[in-house]
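A.B. asks: Quick one: sequence and predicted model below, then my questions.
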Amino acid sequence: MPAVTRPRIAFAGTPEFAARALDALAAFDCDIPLVLTQPDRPAGRGMKLVPGPVKQRALAHGLMVAQPDTLKTPELRAPLAEAVPDLLVVVAYGLLLPRVVLDIPRLGCINIHASLLPRWRGAAPIHRAIEAGDSRTGITLMQMDEGLDTGPMLAERTVDIAPDDTTATLHDRLAATGAQLLLDTLPALLDGRIVPVPQPSDGACYAAKIGKGEAVLDLRRPAAELERAIRAFDPFPGALMRVEGTPIKLWKATVEARSGEPGQILAVGDDGVVVACGRDALRVTELQKPGGKRLPVAEFLRGHPLAIGVRAECGTQS
């Protein structure tokens, strides 16, 4: 890449993960001529349109914002073309970039992705890494192409996954790591001192978007797998079991070497509700009923008692 003096770096992103990177870019010695983000979405009881974190941060920094719902037409691409960026930084934007968009910035488009590529390409790399029991993950800074997270790598940084990490806690560490990696890499990238490296041919896997249907735990599975799912689905969509028709969300649990019919409640107390699984059991210590709050088990049981011997529905994940 040829060197530039004061670069014009546009940005595309939508959620909080991306907002951390935008904050970092705003502190970098560059001009940010445009921020692309998805349209405001309805939220809350009144379903009023609410701007996403990137838009809120962009406005706070005094930056120009465009919110096309697609980039497939010349009219909707016009704000980016008119911004004449040297580079476009893309972070969890949520829209596919066609080749014509990738070609607008003269230095191309780069992406901050929350995994060590080629592992966990796709929409939910943080969730899937925890669910799979990975011991580490990280951030890859990648030159974008038309594939799904298949472009050559510019830099990467490893992050360990702790045994008690949830998607929420790991998200925050990865967001901070991604923002810092961007700052650390941009000077060499803009000076043409980084040679993109093709992704390894082995180890690629796909991190499918998390669906609400996955929340219902199949209690015939091993408790160790379900414990990881509980952490992976925190904060969304929340892991779920049904007891006598009532859905109960499970937010914290540990694995115990106990046996019983899958779904059977083996013990109930202030130190946890023990639920038998296909192998071993879960001791659940934080629960939530519909319309309620996440509660420690002792407080939950005072308002919502559970009985030993009752069986939760096993369910199947979809």
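C.D. replies: Received, thanks. This one's a predicted model, so the numbers in the text were calculated from it and none came from an experiment.

A.B. asks: Could you use CA atoms for every contact and neighbour count after this?
C.D. replies: Fine.

A.B. asks: what about the closest residue to V216 other than its chain neighbours, which SS state?
C.D. replies: Leaving aside its chain neighbours, V216 sits nearest to L240 (4.6 Å; criterion: C-alpha to C-alpha, 6 or more residues apart in numbering). Following DSSP: H, G, I helix; E, B strand; the rest coil, the label given to L240 is strand.

A.B. asks: Got another one to weigh against that:
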Amino acid sequence: MRLAFAGTPEFARVALDRLLDAGFDLALVLSQPDRPSGRGMKLQPSPVKALALERGLSVLQPQGLRLDGRFSQDAAAARAALQAARIDAVVVAAYGLILPDWLLELPPLGCLNIHASLLPRWRGAAPIHRAIEAGDTATGVTIMQMDSGLDTGDMLLAESEPIAASDSTASLHDRLAALGGRMIVEALGVAARGGLVRTPQPRQGVSYAHKIGKAEAPIDWTQPAAVIERRLRAFDPFPGASFGLDGETVKLWRALPNGGSGAPGTVLEADERLVVACGDAALTLQQLQRPGGRRVSAYEFMAARPALRPGLRLAAERGIGH
């Protein structure tokens, strides 16, 4: 079976690595264009591109894939390359570009997507984040036959994965990436024997995982403690959850709900523990980070902030506590 692969971040790199180790013939890899990153904001290749080049694969980085769109020249070049490669299927994982009809219809076996949820729950861009934020106790991976809708295609394989009470997006991501890599190898093996069964997604239970943005980072202390705690884990490593203190934006990475009470955002304890009141109950803050600093324990954070005291009100972001 001759494949093309379309993906960009680490989640996709894991799948590409598994396909290569399993001996599949990767004719071509598509990945997003290089982006500026790091302190120097130098252009950096995506994890998928880096692995593809390391393994000697051909890489295309079109700005777009619509033949009638702004980047029609890129799209035409990509189509010509894919046609010349005579591929049987395209494997897609967190690619980041919409696949137009010409690409969905090009390979005989179509385009198979590795999606990090149990569809139809959490269609869309951020299924791992939203599952943790919502308090789901389980998620999983679905191998899907892509169509022109947003994650609406028929399901080929699905496998669940529990969400632990301590899971962050980072930890759950790594388990789902490994699961997705194993499942796509299995799905292609079954497809080669003509044994894949397509199952339409249920009409009930549809939800959408909207893209995560930096605007969601500021902590709303009027929310229940359990809701804030889930958002801390959901937004780790990006975009983080933050509040304002002494004119700085402090990131809060870990906290545990407790039974305290008070005006939302008020520091209730700042000695052996750092406790802040929420909309209901309170949070014991455990891991924080100042701008440019490293993640530290609440004890280390308080030692460097002697003005942090009970009664102080924490701002939403970049404000001055009072």
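C.D. replies: Alright, I've got the coordinates. None of these values were measured; they are calculated from a predicted model.

A.B. asks: Could I get the TM-score for this pair?
C.D. replies: The pair, once superposed, lands on a TM-score of 0.94 when counted by TM-score structural alignment, normalised by the length of the first structure; 308 aligned residues with a C-alpha RMSD of 1.2 Å.

A.B. asks: before we move on, back to that, the residue nearest to V216 of the first structure maps to what in the second structure?
C.D. replies: Superposed on the second structure with TM-score structural alignment, L240 of the first structure falls opposite S242.

A.B. asks: cool, L36 of the first structure as well?
C.D. replies: Match for L36 of the first structure (TM-score structural alignment): L30.

A.B. asks: swap in T150 of the first structure?
C.D. replies: Using TM-score structural alignment, T150 of the first structure lines up with T152 in the second structure.

A.B. asks: got the contact list for the match of L240 of the first structure?
C.D. replies: 217-219, 249-252, 316-317 (C-alpha atoms under 8 Å, 6 or more residues apart in numbering).

A.B. asks: cool, and A232 of the first structure?
C.D. replies: 126-128, 130-131, 166-167.

A.B. asks: same for the longest strand along the second structure, what does it pack against?
C.D. replies: Scanning the second structure for the strand with the most residues, using DSSP state E, yields strand 248-258. In this structure, strand 248-258 of the second structure makes packing contacts with helix 225-234, strand 241-245, strand 282-289, judged by 3 or more C-alpha pairs under 8 Å, 6 or more residues apart in numbering; DSSP states H and E.

A.B. asks: Redo the ones you listed as TSV? Include distance to N258 of the second structure.
C.D. replies: Formatted as TSV, those follow (distance: least, C-alpha to C-alpha, whole Å):
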stretch	distance to N258 of the second structure
helix 225-234	8
strand 241-245	19
strand 282-289	5
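
A.B. asks: For the first structure, which segments count as helices?
C.D. replies: For the first structure, the helices defined by DSSP state H cover 16-26, 53-60, 74-83, 99-102, 125-132, 167-190, 223-232, 297-303.

A.B. asks: Tabulate those helices (JSON lines), appending distance to P118 of the first structure.
C.D. replies: Shown next, in JSON lines, are these (distance: least, C-alpha to C-alpha, whole Å):
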{"stretch": "helix 16-26", "distance to P118 of the first structure": "20"}
{"stretch": "helix 53-60", "distance to P118 of the first structure": "26"}
{"stretch": "helix 74-83", "distance to P118 of the first structure": "29"}
{"stretch": "helix 99-102", "distance to P118 of the first structure": "20"}
{"stretch": "helix 125-132", "distance to P118 of the first structure": "11"}
{"stretch": "helix 167-190", "distance to P118 of the first structure": "17"}
{"stretch": "helix 223-232", "distance to P118 of the first structure": "20"}
{"stretch": "helix 297-303", "distance to P118 of the first structure": "40"}
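
A.B. asks: Touching, A316 of the second structure and G244? I think so.
C.D. replies: Yes - contact criterion C-alpha atoms under 8 Å: A316 of the second structure and G244 qualify, at 5.5 Å.

A.B. asks: what's the burial count for the equivalent of I143 of the second structure over in the first structure?
C.D. replies: With TM-score structural alignment as the criterion, I143 of the second structure lines up with L141 in the first structure. The number of residues packed near L141 of the first structure is 28, by other C-alpha atoms under 10 Å.

A.B. asks: now do R99 of the first structure
C.D. replies: 12.

A.B. asks: I figured it was touching C109, is that so?
C.D. replies: No - at 10.5 Å, R99 of the first structure does not count as touching C109 under the criterion of C-alpha under 8 Å.

A.B. asks: Return the residues in contact with the match of L36 of the first structure.
C.D. replies: Contacts of L30 of the second structure (C-alpha under 8 Å, 6+ apart): 4-7, 49, 59-62.

A.B. asks: Reformat those residues into a markdown table and put distance to P237 of the second structure and neighbour count next to each item.
C.D. replies: Putting these into a markdown table (distance: C-alpha to C-alpha, whole Å; neighbours: other C-alpha atoms under 10 Å) gives the following:
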| residue | distance to P237 of the second structure | neighbour count |
| --- | --- | --- |
| A4 | 30 | 23 |
| F5 | 26 | 26 |
| A6 | 24 | 29 |
| G7 | 20 | 27 |
| K49 | 22 | 27 |
| V59 | 28 | 19 |
| L60 | 28 | 19 |
| Q61 | 26 | 17 |
| P62 | 28 | 19 |
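
A.B. asks: Format those as CSV; extra columns: distance to R35 of the second structure.
C.D. replies: Shown next, in CSV, are the contacts of L30 of the second structure (distance: C-alpha to C-alpha, whole Å):
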residue, distance to R35 of the second structure
A4, 22
F5, 19
A6, 17
G7, 14
K49, 12
V59, 15
L60, 15
Q61, 11
P62, 13
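
A.B. asks: and which of those residues is nearest C278 of the second structure?
C.D. replies: Nearest to C278 of the second structure, judged by C-alpha to C-alpha, of those is G7 at 40.0 Å.

A.B. asks: if I look at that closest one, how far off is A165 of the second structure?
C.D. replies: Separation of G7 of the second structure from A165 of the second structure (C-alpha to C-alpha, to the nearest Å) stands at 29 Å.

A.B. asks: likewise A116 of the second structure?
C.D. replies: 18 Å.

A.B. asks: So those two - more neighbours on which side?
C.D. replies: For A116 of the second structure versus A165, neighbours defined as other C-alpha under 10 Å are more numerous around A116 (30 against 12).

A.B. asks: counterpart of the more buried one in the first structure?
C.D. replies: Match for A116 of the second structure (TM-score structural alignment): A114.

A.B. asks: Identify the residue spatially nearest to that match, adjacent ones excluded.
C.D. replies: I139 (4.7 Å).

A.B. asks: thinking that neighbour is in contact with S115, fair?
C.D. replies: Yes - applying C-alpha under 8 Å, one finds I139 of the first structure in contact with S115, separated by 5.1 Å.

A.B. asks: more neighbours, the two?
C.D. replies: Neighbour totals were compared for I139 of the first structure and S115, and S115 leads with 27 against 24 (other C-alpha under 10 Å).
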